[in-house]
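Trainee: Sequence and predicted model, in that order:
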Amino acid sequence: MTIPAIALRGLCVLPKMVVHFDVSRRKSILALEKAMVGDQKIFLVAQKSVQDEDPGKEELYSIGTIGMIKQILKLPGGMVRVLVEGLERAQLSALEAEEGYLEADVEVCPPEPFLEADDVTKEAMCRILKEHVEKYAAVNPALSKDVATMLLESRTLEELLDEISISIPFSMENKQQLIETTSLPERYVLVEQILGTEVEISRIKQEFQEKVKERIDKNQKEYILREQMKLIKEELGEDTIQADAEQFERQLEKLKAGKEVKERISKEIGRYKTMPMGSQEAYVSRNYIETLLGLPWSRMSRDNKDLARAEKILEEDHYGLEKVKERVMEFLAVRSLTGKGDSPIICLVGPPGTGKTSIARSVARALGKRYVRICLGGIRDEAEIRGHRRTYVGAMPGRVAAALKQAGASNPLMLLDEVDKVGSDYKGDPASALLEILDSAQNDTFRDHYIELPLDLSNVLFIATANTTQTIPRPLLDRMEIIEVSSYTENEKYHIADKYLVVKQMKKNGLTADQFSVSAKAVRKIIHNYTREAGVRELERKIGELCRKAAKELLDGKKKQVKITEGNLEKYLGKELVRFETVNEEDAVGIVRGLAWTSVGGDTLEVEVNLMPGSGKLHLTGQMGDVMKESAEAALSYVRSVSPAYQVDSAVYEKNDIHVHIPEGAVPKDGPSAGITMATAMLSAVTNKKVKADLAMTGEITLRGRVLPIGGLKEKLLAAKMADIHTVLVPGNNKPHVQELSSEILDGMDIKFVGSMDEVLKEALV
């Protein structure tokens, strides 16, 4: 027969099966309408692939079912729901698309009877199938009792085969096989095989479900127990330990460190988990773990290798300090060539206020390193450097380990400030603890007492600062590269003030260039008449004072602009405070100008000697130190030894006392460089010969009259220049040091090199 056809997607309709399905394709809806106009019969055949939208005969199965349309219901969206009943199998012969719908030529396939099976065999087959149905119903609760009862009450084998095929939810492929099997014996074998397989699948599925349910029940039970335990721990205050431990473990996974470090931290976390909340031991363990996790074991910051950029930054931030800048550029050049290079330990030595600390910060910026500062002034406990042992309550790591943690990288620039002011007492010697840190040969395995693991400090660039090397222990000094940061000249101070200090203080006090200005002469006058220092701290304070007073005037509405000049400077800063010792107006007997070095710069000292009747005693006043007293005694011995050459009777020393005094007696004075000054003054007093007023000298004396070299020459010459002294006697061995000084210091000064007291007296005595 030729009837309209519908291609079904994912659905098979069997004979005697009543089913409803939705139709959305235009061809299928037109086929339904055509069937309803006729005898309401339609050919239902499944397509091989559900993806095909317009299947042809090759894309359809060859066997389908002729169905009777029972009901059609139109749905929103152009869809149609149809109820059909399967009548009989049919084979597709031809398929044509007529008038927009599919029309099929089909041939009915009647079922083949059981020709060789008798009634007993059929009954046996029925019972086998019913046993399978019972087993299926037992392992598959989805099969309702009514359907199972109906299947078990089927009387004939043919009826049972049809009911099983319709009622049990076989797969689409199995149902298509059942449609295509017209032979009843073959269909029986196929149904038994499919049903047996379904029973086994359902049994295995049920076993899996039971195992999953058992596991879920177990997990549910564990979850409930954990929640209960969590609630109990919350009540007891113990839940934070587990939460902290989990957080520590996550941090440990991300930590860049060696195997030894990670194993130690992991072990400590395991110990921490077992500790009772609130105990002292848990508190100590927690702090220890946090400290270890916070240290940058293998984490390094990227260094700047651009020499030009580094040099530009150093020049921007600081005026002068050529040696420091040159040393930093050398370090950067070596690091660029080698890739690593040992980090040097640089010690900047110089008076306060000369920019030692700030130059370290600029070096860090130039090199692209992170900057941390450790102030060592007044430290007396070794544990401040090496850390406390964890056996003590309140133990903490040393300052070096803490600084590494603060930097967040294992290659920062670490500034050891005021290294000359480290003390020592019964608690230990911090300077000795610094020996290992500042030794590049052994600081790659520095052990902090608190950390208890080796810290690699070989990548750290250490810069130390000190006002003097005299109080630094010799072994510690030996480990550092000393760079002298000397006093600034007045010209250098002017440039520093002009480029940096005025701008800094204006910004700090909220002033703009339109509101405030300082003339060059005013700045020079502040330097010369209002400050007396080696550095520029007091100069910066004076500029800050000007800014504050200018800000007050601007807010009072008195002025819209404040200009500081040489003429009105006294109005803002008051009378000139600094008085410089100047040259004596005339030559005098027993008075000689000496030069001294102090931690805050250079100064001039007048040595006065009086000869008076007595018993040959030597009186020393003016707060002289032991070294200076010994220099005075050596000078007296030399003077007595050369007295015959100056026609001085030896009885003079037996009948007279010699009094040596250095004015400003309240100021302590010490050092080895006043020997020739005191010898000249003594000889002048004994011989009653005058000493040139426009002359200063510095140098140590021996008993035989040799002049020994001294230090602090730049500061001493600056002091002489400030006192308007033009002739200075300097030990001959200090000639290389004089040659290194800038022409700014030496201009207008007559430097004379002396090697013996004869040369000194020749120049000094009138």
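Mentor: That came in fine, so what should we check first?
Trainee: CA atoms for contacts and neighbours, from now on please.
Mentor: OK.
Trainee: Work out for me the element the residue nearest to Asn610 when sequence neighbours are not counted sits within.
Mentor: Distance criterion Cα to Cα, 6 or more residues apart in numbering; nearest residue to Asn610, sequence neighbours excluded, is His659 at 5.2 Å. According to DSSP states H and E, His659 maps onto strand 656-661.
Trainee: Please name every helix or strand in contact with the longest strand along the chain.
Mentor: Secondary structure of the chain read by DSSP state E shows that its longest strand is strand 79-98. When contacts are defined as 3 or more Cα pairs under 8 Å, 6 or more residues apart in numbering; DSSP states H and E, strand 79-98 packs onto strand 18-23, strand 63-75, strand 101-108.
Trainee: quick one: which of these is nearest Leu190?
Mentor: Closest of these to Leu190 is strand 63-75, at 16.6 Å (criterion: Cα to Cα).
Trainee: second one coming, line it up with the first:
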Amino acid sequence: MVKTTLPLLTLPQPLLLLPTARITVPVSKPIGDALLALVQDSETEPVIAAVPGTPPDAPLHPWGTAARITRLIKPPIRNIKQPYLLSLSGTTRIHIHPDDTVVSKREEGLVSCRVEYPPRDGIPTTENVLKFKSAALRLLEFLAKDTTQQSKRDTYNKVASMIEEVSEQRAPYMADVMVANVNGEYADKLAFLSAVDANDRLERATVLFMKQTTISEVSQKIAQSVDESLSKQQKEFFLRQQLAAIQRELANLNRSNPVTSTTNNQDGKPPSELDNDEQAEVEDMADIRAKIEVMAQGSEERKMAVREWRRLKRIPPGSVEQGVVRNYLEWLVSVPWPASSVSSSAAIDVISSREFLPNARKQLDCDHYGLEKIKKRLIEYLAVVRLKTLQVEAEQKRLQAAVAAKLQIEAASDDGVVAEPVSPPGIPKSSTQKSVKGPILLFVGPPGTGKTSLGQSVARALDRPFQRISLGGVRDEGEIRGHRRTYVGSGPGLIVQALRKAGRPDPVILLDEIDKVSHSNFHGDPAAALLEVLDPEQNHGFNDHYVNVPINLSHVLFICTANTLETISAPLLDRCEIIQLSGYTYDEKMHIAKRFLLPKQLSANGLTSDHLTITEPTLLQIATLYTREAGVRSLDRAIGAVVRYKAVEWAEHLDTTMDLADPSSVVVESSLLDKSSPYAKVVEEHELEKILGIARWDAEEREREERRGLVYGLVVSGVGEGGILPVETATVPGSGKLRLTGSLGDVIKESGELALSWVKTHAYELGITNSRNQDPLKIPDSIDIHLHLPAGAVKKDGPSAGIAMTCAFVSLLTGACVPSSVAMTGEITLRGRVGPVGGIKEKVLGAHRAHIRKVILPWANRKDVDHDVPFEVKAAMQFVFVRTMEETLEAAFGKGVLGWRSSVEVIESRL
């Protein structure tokens, strides 16, 4: 082999230069300047080595092409970033030996290397030449058939004649020419470039031509099938044109005979004289009439539609009443009436399938993490829907079989007259249209806990259309029931609009934010209008004021959502089955963030997992210090802020890298993230303050102290997040009164007074006073007690702080301290009984987050801990369930800390 040294140019994938081929490729400014100096110094066209591109860490490809520089276009001076345009013409193959890949010199970005010229092509065998000719001629034949340009056909035919006459010596050269100009896979062409032997080269070219021929055959079949479908549409178009021509001829004949003359439009014009708008009007009217004709015979909607259609035909054109009637008809025929519509057979097949419930579980697990109790209830809900659907289907098949049997009997009668199909005796006709009634589910929980997405999952599991109706701020009854046609601009209500959008009588309709619907006002009561919608005993005949025809809503599956039950009217709440969504634990939030939120934000902001990694401690810090909530909506926004911050860094890093690399190449972005890269893909905890700012919450709830008169209670915030709240008490000089501060409500103030009364009653047993008749606030000195709950700007109310206040008063008056690792919640009565409270799961999770080791709860709430609190939380904490205040004090202060006196007094008898 002849060895020499040539300047090296790595081509960007998937560009490839074969001998005899020509390409134009953009090159960066440093390489372009070096090539320009090379061209200026050379008297002839300089030759360089064009090598296929490889990954940055991989060695150079061993084979390339010696190419002449035929053209080099320099970019204008005003556009510095625009690349050079380099045109190359391939001459012959060159080999780069692995031992010769050492760079010999480097001049201003241009690299030179030692290459070898292989010997000239040998003479291939006759068999390989014949195979090559056959494959090439077949490929050219298909290429000539596919093109519609005569010039291309002539070129293909000319090349085919050249291949037929090519000799064995020229066959390898012809193979180079054809492979360079035929579309093929990059790997096949790269292997062909590496083939030095003539026989090997012809065999690879033959295989490549056979692949392309197969692709051409498949493409031709696809095009032929498309042409056939187009021809069917053309036939349909021609038939319609012929029908229109026949109608025009009939109109001309009828016009000559005034007695039998009829027209298709209200203006008396034949179709041939109609303009585009009038033709569209005629087609719309025909469409309305066709929809009326497919309505169920004898149904109320069909009777109303026929009546309004006849009325529309009598109204003179241009009348205002015509638009009103026509708009009403369009709405009437677009409603999917259960009697006139057929439910999707695919949806019925999905429910009837044995895999329905496993697929539903899989769908719920795929869409939501955690919420095991909610998923269990939804599976029960779907199982009931499936069983009822199967019962209805079986009943309908039985009725159809009975009707068919009766028709056979009537057909075999002597008179031979077949009567109209009716239901068999004893079976009501309406039973063939039974609906699948189910409970109205009401998801109640804080924002961002997945209430709406649960409804979407149910719709996907049932394979039914999903429609969402937002009831927030609805204050007019007409928005639910529709407005009567006597009003200007009237229209149907939200329920009918959702049915029209769904296109089926059995969609899943989500009534979102039902707790925010307005109540009775001068516009009516929208909440009362929802009673007929949600009541299974009434919604089979829902009356929309605009449609004015009873609509059967019993086929619809309604799901409601709300944030609270306090603003929902009692009759409306009675129609719903309440399912509580209490919020997510931090462990669940971490799984949701890694599984759902982070991939969604990466996709939305143009990044992938190769560009950004957020560690689990960082995610936990975001959830605890930046987004304290029951749901994950704020967590999603915070993660989005982090992703956008890193997207800016990645874009700037990519722009800097693209200035140094070849801009025409397909940049392997992961290769830019080496150890020396200034871009850091991992987000650590210490970076959050720079990205998200100062944390909204700090860890002060973990920094507790053990002191006299201080007890920690458990609370639930307005967003559903649990936490601890210190109950602070202090004695001040006074007259024996109780002072309460901290923006407290009436109920919590009463709990404070009740707690102090209990302490005064049992002051003697607790060792605070020496006599039952003494007031602990007046002996030995008269004092006042000041009770304060921190965060005074936050409204606080509820009875759950009763036992915490009592323990705080006992600690203040006795001097005993409650350990800082103990928290409690519960209601107290005047006789010292501890009553149950709500929000146990949220309160326990808040205590766990604050590193509370011992929680005192009412005895009646033990079932809430068993069913709602996660196992890992229960394993890390001690729970004490109490019935009385005596048990509470012993659990809070410790056994034997308070010196209880006997409540039995020895009274001397004087009889």
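Mentor: It's in. Since the structure is predicted, the reported quantities are computational estimates derived from the model, not experimental observations.
Trainee: Got a TM-score for the pair?
Mentor: TM-score of the superposed chains, computed with TM-score structural alignment, normalised by the length of structure 1, equals 0.67; 553 aligned residues with a Cα RMSD of 2.9 Å.
Trainee: ok so, going back, quick one, which of the helices and strands packed on strand 79-98 of structure 1 is nearest to Pro4 of structure 1?
Mentor: strand 101-108 (4.4 Å).
Trainee: which residues in structure 2 does the closest one align to?
Mentor: The aligned range for strand 101-108 of structure 1 in structure 2 is empty, by TM-score structural alignment.
Trainee: How far away from the center of its chain is the longest helix anywhere in structure 2?
Mentor: Counting residues, the longest helix found in structure 2 (DSSP state H) is helix 198-256. Relative to its chain's centre, helix 198-256 of structure 2 lies at 39 Å (Cα atoms, centre = their mean, to the nearest Å).
Trainee: Identify the residues contacting whatever helix or strand comes next after it?
Mentor: Downstream of helix 198-256 of structure 2, the first helix or strand assigned by DSSP H and E is helix 276-293. By Cα atoms under 8 Å, 6 or more residues apart in numbering, the surrounding residues in contact with helix 276-293 of structure 2 are 264-265, 271, 302, 305-306, 329-330, 333.
Trainee: Tell me the buried residues within these.
Mentor: 265, 271, 302, 305, 329-330, 333 (16 or more other Cα atoms under 10 Å).
Trainee: and Ala66 of structure 2, that one's in a strand?
Mentor: Yes. Assessed by DSSP: H, G, I helix; E, B strand; the rest coil, Ala66 of structure 2 belongs to a strand.
Trainee: Tell me the secondary structure at the nearest residue to it once chain neighbours are set aside.
Mentor: Using Cα to Cα, 6+ apart and skipping residues adjacent in sequence, the residue nearest Ala66 of structure 2 is Ala49, 4.8 Å away. Here Ala49 of structure 2 is strand, with the state taken from three-state DSSP.
Trainee: Ok, Lys145 of structure 2 next?
Mentor: Relying on three-state DSSP, one would call Lys145 of structure 2 helix.
Trainee: Map it onto structure 1.
Mentor: When structure 1 is aligned by TM-score structural alignment, no residue sits opposite Lys145 of structure 2.
Trainee: And Ile379 of structure 2, by the same measure?
Mentor: So, by TM-score structural alignment, Ile379 of structure 2 is matched to Met329.
Trainee: re the thing from before, please say which position in structure 2 the residue nearest to Asn610 of structure 1 maps to.
Mentor: Looks like His659 of structure 1 aligns to His786 there (TM-score structural alignment).
Trainee: For its match, give me its contacts.
Mentor: 729-732, 738-741.
Trainee: Could you find the counterpart of Tyr638 of structure 1 in structure 2?
Mentor: Using TM-score structural alignment, Tyr638 of structure 1 pairs with Trp758 in structure 2.
Trainee: How is its match assigned, secondary-structure-wise?
Mentor: helix.
Trainee: which ones are touching the nearest residue to it once chain neighbours are set aside?
Mentor: Residue nearest to Trp758 of structure 2 in three dimensions, not counting chain neighbours: Leu830, with 6.2 Å by Cα to Cα, 6+ apart. With contact set as Cα under 8 Å, 6+ apart, Leu830 of structure 2 has these partners: 754-755, 757-758.
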